[in-house]
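Engineer: The following block contains a protein sequence and its predicted model.
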Amino acid sequence: MDVKIFYNSVPVQLDFNYETLKIAESVHSFDTSLVLDNEGKPFDVLISMKMEIKPWFIERIHQTEIGKILGQSYKLSPKGYKDLLNKYIEKFRTSLKEEILLSELLQKWKLEEGFLADIIKIAPLEGRIFSFKRDAALMRMAVNSAISNDYISEDTNINNDIRPFLDSNNGIKLYRNKFRVGTIGNKDNDWLKLQQKRTSGQQFYRFELGNVIGYIKINDFYQQYIYETSSREHLTDNPFVKALQSVLEYIFEAFSPRFTKRAVEISKDILDGEKLIPTNNSEEIKNEVKKSEDVLKAANENIKAIQKAFSVIDENIDLDTDDKKISSRKCCQSLKV
C-alpha cells in the first residue's frame, strides 16, 4: 500500500526504503471481499489468506538441517535455492493459501454472530506482514541471496540501510483507508499481542514484533466505527473493535504458526526429496567415525614428530658445529608437509 502525503497540494517526499522490504524472507497477506445476495446486498465476507517465501527462507531451513560444517557439501548457491523455489513454487502456492467465509469462522471459533454485521461495515479489510531475521548471520545470508538473485542492488548495506530501517518501522500499523490510526502499531505498541502469543507455544513459528513490518487497513473513511482513545495509543473499546480484533486473531493464528510451520515442513520435504539432507545411516556414521579417528591418529603422530624435532633442536641449540647444524636442518625438513 502506497501512502501519499500532500502539503498545500504539493506532494511530500517520504523517506521510506521500499527496497529493504525485498529482503523479507516471507510475506503474509490477506484481504476480504463481500459476498452479495441476489439484490446486491452483502450478507457474508470471504477471507483470503496466503504466504509467500523467498529463496533464503529455504536456505535457512537447509542450514538448520545440515549444520554449518558437516553439511557444506550439500549446500547450494543462492541461485540454486532460487531454482529450487521456482521448481516447487506451485506446491508452496497451493499449500500456503486458505479461504474461509466469516460466517463459517464465527461457528468454528464460537464467536458472536453480531461480528458478521460489524465486519461488513468496515470491509474490505486487507493486510500485509513482512518477516525478517535480525540475527547477523541470517541477515547476511538474506542480503547475499537477495543481491545474487537480483532482488536488491549490490550497494545495499546491512548496518546503514537495513537495521536502521527495521528499528524505525518494525510493528504492524493500523490504517483507516490511507490514514494512520493514532500510534497503533508503533514498535512499543503491541496491539495484536504478538509477544504475548510467543509465550503460548510454537515460538519458532510465531511472529516476533521486532522482526516484522506490516499494515492492516480497514474501510472506515469517516471514522464511524474504529477510532483511537484521546491519548491516541489505544483503540476505543466498542463492538466493532472487538469484532476486528477477533477476526485478526484468527488470521494471525493461520499465518503464524500454521502457515509458517507448513512452509518449514514443505521446505524440509523438498530438500529431503532432492537428496540435499544427509541420511546419516549406520554405514555413513561408521565412515564418519573412521575418518575422525584417522584424522586424530594423524594429528597425534604430527605432535610426536614436532616434539621429537624440538628435542633435537634443543640439544643442538648452539649450532656451533657442522654436525649440529645438519641435524637441526634435517629435523626441520622432516616437519614439512
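Structural biologist: Right, received. Where do you want to start?

Engineer: Please count neighbours and contacts with C-alpha atoms only from this point.
Structural biologist: Noted.

Engineer: What residues sit buried inside the longest helix belonging to the chain?
Structural biologist: Identified as the longest helix of the chain according to DSSP state H is helix 282-315. For helix 282-315, burial by neighbour count (16 or more other Cα atoms under 10 Å) applies to 306, 309-310, 312-313.

Engineer: Below is structure B, check it against A:
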Amino acid sequence: MAKLKPRARLIRTIGDKLISGPEAAIIELVKNSYDADSPSVEISIDPPSESDSGKIIVKDFGHGMTYDNILNDWLEPATDTKTKNTLSKSGKRTVLGAKGVGRFASASLGKKIKLTSTARLHSGYEKSSLKLDWSIFESNTYLDDIDIDINRTEISSADSTGVSIEITELSTIWDEKKVRKLVRELRRLATPQHDETAQFDIYLDLKHFSKGNPEPYNFNGPQLLFETNRIAEVIEDSNADNTKKTSNTLITPYRISKESDYHLQGSFDAAGKFTGTFTIVRGDNLPIPLNLEAPPLEIGELPCGPIGVDLRLYDLEKESIEKLLERMGLSFSDFGLRNARAMISENTGIGIYRTGFRIRPYGEPDNDWLKLENRRVQNPSKRIGHGQISGTINVGSESESNLIERSSREGLETNSAFERLVTLITNVLLKIEQKRFDFRAKAGISRKPVKRIEKARELSSLDSITRAVRNLPEEAQKPLLLKIEKESQILTKTLDEIEAYQRLLESRAALGMVVAQVVHDGRTYLEPINSSAKSIIKNAPYVLEDSPKGELVRKFYPSYGQAVLDGSKGLSSLFKSLDPISGRRRGRPVEFSAIESINNTLNLLAEALIMSSVNVELEVDEHLKLYGYPGDLQSAMVNIIHNAIHWLKSTENNKKIVEISSKVEGGMAKISISNNGPLIDEQDQNAIFDAGFSLKSDGHGLGLSIAKEACKNSNGDLSLDEDYIDTCFVITYPISQ
C-alpha cells in the first residue's frame, strides 16, 4: 500500500502561505499565550539596522511547555490537542486555537526562530529551547528527514514559567503604516474582561523606533502608541483631562463608546429568537422591549447557536454630532465636523467575538460584512450605513455555533450557519431602522419641522399663483381666477375642518392620558359600594329579627351605609375632575379657582406620580381666580405634567420634583410648572410646540401643541422659560377682574 510523503516545504505553505499577513501571525502567537493561561503577553519589535536584521520577541507568563509538549504538540502540524481539550490547563479559559497551525505563523514573520520555555515539573522546573531556520523547509527533502535543534535542562527554581519566541531576519518592513495597523488590530483583538480570571493584557514595546533611525523606521514608536491609546480612552470614557493612565506600552482594548444616539442590546437563543431592548439615547433614553420570533430553518440550513448582541448607532448630521460630543463631555469646536466624523468612523464596525476575542477581520472600519452600504443605497434616509454603527456580536464555540474559522484566520467559512447569522442580524436591523426613522421624523432631524396651521392658511390663498395669472391677457384671466378662487375656498374649508379636529383632540387627548387612572380610581370606589350593597340585600331579612344574628346585622348596618357614602363621594369627586376635559359644549367663559383646577389635575395624575416616585411642590395663591374655560387650563396642565413624569422617569435622580407656582402680572396670571429632569436642548426649544415634534420613543408629538392651543382658546399662552435653571413651562392665563 502507498502512503503520503509530505515534502518539507509543506510547513512553509502552512506558515507564511496560509497565514494572511504579519498582523494575523502576531495575533496567532498572542492567542497561544492566552491559551497558556498567561495574565499578559509582551511583544517587542526591533527594526533592522546596519548591524542586524531586526527581531520580534513575543513573551508570555503562562504555564509554559515541557520538552514533551514541544516535541509531541508544538512540532506536530494540525494537532488535535486543543480540539480534544477545549479548556486551558487551569480550566478557566476556553482555548482559542483548534486547528494546530497557528504556531507556524512565525514562519511568515522571519526566517529564524528561537523558542525558550520554562515549565513546572513535579520535582522542579524544566527549561527547554528550540532553534529553527525556516529556510530548510524550502528544500525538496521530506519532512521526516529534517532534524530540529531542541534541548532541555532541569532546574531547581525559576522566577516564572512561560514561553518566549524570538524571531530574527524579519520578512516584513515595519514602517509607521504597518505598525499603526498592528496597534489597531491588537486593540480590537480583545474586549475588556470583567472576570479577573480571564483578564489578559497586551503590551507592545516600540522603543526601538525613533526619529534617529533610517527610513522607514524613523518615527517615535512609544509616542505613536501613546496617542493611539489616548484617542481610545477619550472615546471610551470622555475623560480627556486624565492622562496619567495613558500608557505607551499597554494596548488599550477596543471598547464600544459609552455614548451613542441609539443602543440595541439583547440576545438570540439557539433557535434564533431575539429578546432585547432598543434605546433612543438622544431621545428619552428609555429601553423599548424588542422581541422577534425565530425564522424557520430551511432544509439543510445549520443553526448558528446562541448569540449576544450589543450595537450602537450614530446620526451624522452636524447637529447630531454636536449633541453626541456634548454627551461625551467634549467640545465640538475642538474637533470640527470632519474630524468628529472621522473619529466616529474610526470606531465603527461590527465585530464578531468568540470567548472575548475578535475574529478577524470583522469589526474593521472597512469590513462591511453585513453589506450595510449596499442596503443603504436603496433607501439612504432609512437604512443604517456601515459608518454609522459599531458594536459586538458574541458567538459560541465552533461545535456550538457551526461558525468555523478559516485556516487563514481571515474570517469565518461562508456556510449556512454564517448566512443564518447575517439573516438574524439583518432582521433585527430592519426593526430598529424603522423605529429610528420614525423618531427622526417626529424630532425634525434632517428635515424642516412642520409649521402650524397658520402657515398653511397663508399658502391656501394661492396669492403667488393669482399674481402670475394677472400677467396674462385680460380675456384669459377671468376663468383662471375663478378656478383659483374656488380651489382656495376648498383649501380654506379643509383647513377649518382640520383645525376643528385639532380642537377636539385638545379635549380628548388629555382624557386619553388619564383613562388608566380613571379605571383604577373607579374600581377602588365601586368595590366597597358593591360589597356593602350585597351585604345589605343579603342581611335585610334579619334587620328586625330578635336574635343574636339580628343584633349583629343591626350593629354593622351603619358601616355598610358609610362605605356606600364614601364610595359615592369618591366617584363624585372623580367625575368632577373629569368634567372640564370631557369635551362637552363649552358655553361662555367663567370665573374659576386656579388651585381647584390644579388639584383636579393632580388628582387625575396621582397614580402616575406615585408610581414614578415624583413629588409635587405646590405654591399657588389659594385666592387666585382665573377667567376662561377651566378645561383649557386643566388640559394644558395634564399634558405638561404628564410630559414631566415621562422625562423624570428617564433619569436616575433619586429626588424627582415637579414644582407648580403662580404670580400675577397686570391682568394675567403666570403659572410656572418646572421639573428637575433633563433640560431641553437649545436647538429643540423652537420646535417643541410644533405638532408632530417629539423626542419620546413612542410619542405622537401632540401634547405640547395641544397644551399651547388650549391656553390660546382662553386668551392665554404657553411658553418655555429659557432662563430658568430647570425645565420650566409658563402658562399665561387671564385673571378674573
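Structural biologist: Now that the structure is in, tell me what you want to look at. Everything numeric in this text was worked out from a predicted model, so none of it was measured.

Engineer: Quantify their similarity with the TM-score.
Structural biologist: In this superposition the chains share a TM-score of 0.53, using TM-score structural alignment, normalised by the length of structure 1; 220 aligned residues with a Cα RMSD of 4.0 Å.

Engineer: Ile285 of structure 1: what's it in contact with?
Structural biologist: If a contact means Cα atoms under 8 Å, 6 or more residues apart in numbering, then Ile285 of structure 1 has no contacts.

Engineer: can you check Ile673 of structure 2 too?
Structural biologist: Listed by Cα under 8 Å, 6+ apart, the contact set of Ile673 of structure 2 reads 640-641, 658-661, 728-730.

Engineer: nearest to Ile529 of structure 2, of those?
Structural biologist: Closest approach between those and Ile529 of structure 2, by Cα to Cα: Ile641, at 31.7 Å.

Engineer: what helix or strand is the closest one on?
Structural biologist: Using DSSP states H and E, Ile641 of structure 2 falls within helix 630-649.

Engineer: can you check Phe221 of structure 1 too?
Structural biologist: Going by DSSP H and E, Phe221 of structure 1 is not in any helix or strand.

Engineer: can I assume Trp369 of structure 2 sits in a strand?
Structural biologist: No: the assignment for Trp369 of structure 2, made by DSSP: H, G, I helix; E, B strand; the rest coil, is coil rather than a strand.

Engineer: need the contact list for the counterpart of it in structure 1.
Structural biologist: Aligned by TM-score structural alignment, Trp369 of structure 2 pairs with Trp191 of structure 1. Residues in contact with Trp191 of structure 1 (Cα under 8 Å, 6+ apart) are 184-185, 234.

Engineer: picking that back up, how about the helix or strand following the helix holding Ile641 of structure 2, aligned to which bit of structure 1?
Structural biologist: Proceeding N to C from helix 630-649 of structure 2, the next assigned helix or strand is strand 656-665, under DSSP H and E. With TM-score structural alignment applied, strand 656-665 of structure 2 matches no range in structure 1.

Engineer: ok, then the element right after strand 656-665 of structure 2?
Structural biologist: Of the helices and strands lying after strand 656-665 of structure 2 in sequence (DSSP H and E), the nearest is strand 668-675.

Engineer: re earlier: what subset of the contacts of Ile673 of structure 2 is buried?
Structural biologist: Neighbour-count burial (16+ other Cα under 10 Å) applied to the contacts of Ile673 of structure 2 gives 640-641, 658-660, 728-730.

Engineer: how much space is there between Asp334 of structure 2 and Leu325 of structure 2?
Structural biologist: With distances taken as Cα to Cα, to the nearest Å, Asp334 of structure 2 is found 10 Å from Leu325 of structure 2.

Engineer: Which of the two has more residues huddled nearby?
Structural biologist: Leu325 (19 against 9; other Cα atoms under 10 Å).

Engineer: mind listing what that one touches?
Structural biologist: Applying Cα under 8 Å, 6+ apart to Leu325 of structure 2 gives the contacts 331-332.

Engineer: aligned partner of Tyr225 of structure 1 in structure 2?
Structural biologist: Under TM-score structural alignment, Tyr225 of structure 1 pairs with Asn402 in structure 2.

Engineer: Wait, that match touches Leu302, no?
Structural biologist: Yes: judged on Cα atoms under 8 Å, Asn402 of structure 2 makes contact with Leu302 at a distance of 7.0 Å.

Engineer: what residues do those two have in common as contacts?
Structural biologist: Here Asn402 of structure 2 and Leu302 share the contacting residues Ala417, scored by Cα under 8 Å, 6+ apart.

Engineer: do you know how far the spatially most central residue of structure 2 is from Pro287 of structure 2?
Structural biologist: Structure 2 has His263 as the residue nearest its centroid, 1.5 Å off, counting by Cα atoms, centre = their mean. Separation of His263 of structure 2 from Pro287 of structure 2 (Cα to Cα): 9 Å.

Engineer: Please identify every residue contacting each of the two.
Structural biologist: 278-280.

Engineer: Tabulate those residues (TSV), appending neighbour count, distance to Leu292 of structure 2 and secondary structure.
Structural biologist: TSV is the format used below for these (neighbours: other Cα atoms under 10 Å; distance: Cα to Cα, whole Å; DSSP: H, G, I helix; E, B strand; the rest coil):
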residue	neighbour count	distance to Leu292 of structure 2	secondary structure
Phe278	23	12	strand
Thr279	24	16	strand
Ile280	23	19	strand
